[in-house]
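Enquirer: What follows is a predicted protein model with its sequence.
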Amino acid sequence: MKEKQTGSCESCTYYIYDDEYESYLCDVSMDEDEYMRLVSDTHYQCPYYRNGNEYAVVRKQM
């Protein structure tokens, strides 16, 4: 079975800067239970994580 890609929120595509709140936040629409699991469990792997590094994506295509 293929392992899920893990990483920190800072390198995720969905981690964006919101001008209204003047801070970074996750732009994925998740329900309250998923959010609490993500925040409370340090071993929980975010199923929405996508590497925001375009160079790494292109490197895989070559």
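Expert: Here it is on my side, so go on.

Enquirer: Could you use CA atoms for every contact and neighbour count after this?
Expert: Fine.

Enquirer: Give me the three-state assignment for Ile16.
Expert: Of the three states, Ile16 takes strand according to DSSP: H, G, I helix; E, B strand; the rest coil.

Enquirer: try Tyr24
Expert: Secondary structure assignment for Tyr24 (three-state DSSP): strand.

Enquirer: neighbours around it, how many?
Expert: The tally of other residues near Tyr24 (other CA atoms under 10 Å) stands at 14.

Enquirer: so Val57 is in which element?
Expert: Taking DSSP states H and E as the definition, Val57 sits inside helix 54-61.

Enquirer: packing partners for that helix?
Expert: Helices and strands touching helix 54-61, by 3 or more CA pairs under 8 Å, 6 or more residues apart in numbering; DSSP states H and E: there are none.

Enquirer: another structure for you, compare them:
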Amino acid sequence: MATARLRLGVVGEARQLLPFSGRVEVLSPPEVRAEVACAAASVTGLYQRVGERSGRNPSSRGLL
């Protein structure tokens, strides 16, 4: 695992890291970590609801 230091001017700019999904973890500052965690939870919740509506689990079909 590698560590990189990024300087972001606004907490919301941390959302630019979301396309890296499971390959990046924000360690600090706590407010940026919380922002990214909230956004990730929102996406996870969306896909859980979609799976419930369709009666399928996309990860069980090798799609995730």
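Expert: In hand now; what should we look at? This is a predicted model, so every value here is computed, not measured.

Enquirer: Overlay them and tell me the TM-score.
Expert: Superposed pair, TM-score by TM-score structural alignment, normalised by the length of the first structure: 0.22. Supporting alignment: 30 aligned residues with a CA RMSD of 4.2 Å.

Enquirer: ok so, going back, mind listing what's buried in the helix holding Val57 of the first structure?
Expert: Of all the residues in helix 54-61 of the first structure, not one is buried under the rule 16 or more other CA atoms under 10 Å.

Enquirer: and if you look at stretch 34-54 of the second structure?
Expert: Neighbour-count burial for stretch 34-54 of the second structure flags 35-36, 40 (criterion: 16+ other CA under 10 Å).

Enquirer: which secondary structure element contains Phe41 of the second structure?
Expert: One correction, residue 41 of the second structure is Ala, not Phe. For Ala41 of the second structure, the host element (DSSP H and E) is helix 30-54.

Enquirer: Repeat that for Asp33 of the first structure.
Expert: Taking DSSP H and E as the criterion, Asp33 of the first structure maps to helix 32-40.

Enquirer: Show me which residues of that helix are buried.
Expert: Buried residues in helix 32-40 of the first structure, counting neighbours by 16+ other CA under 10 Å, are absent.

Enquirer: what about Tyr35 of the first structure, distance to Cys26 of the first structure?
Expert: Counting by CA to CA, to the nearest Å, the gap from Tyr35 of the first structure to Cys26 of the first structure is 10 Å.
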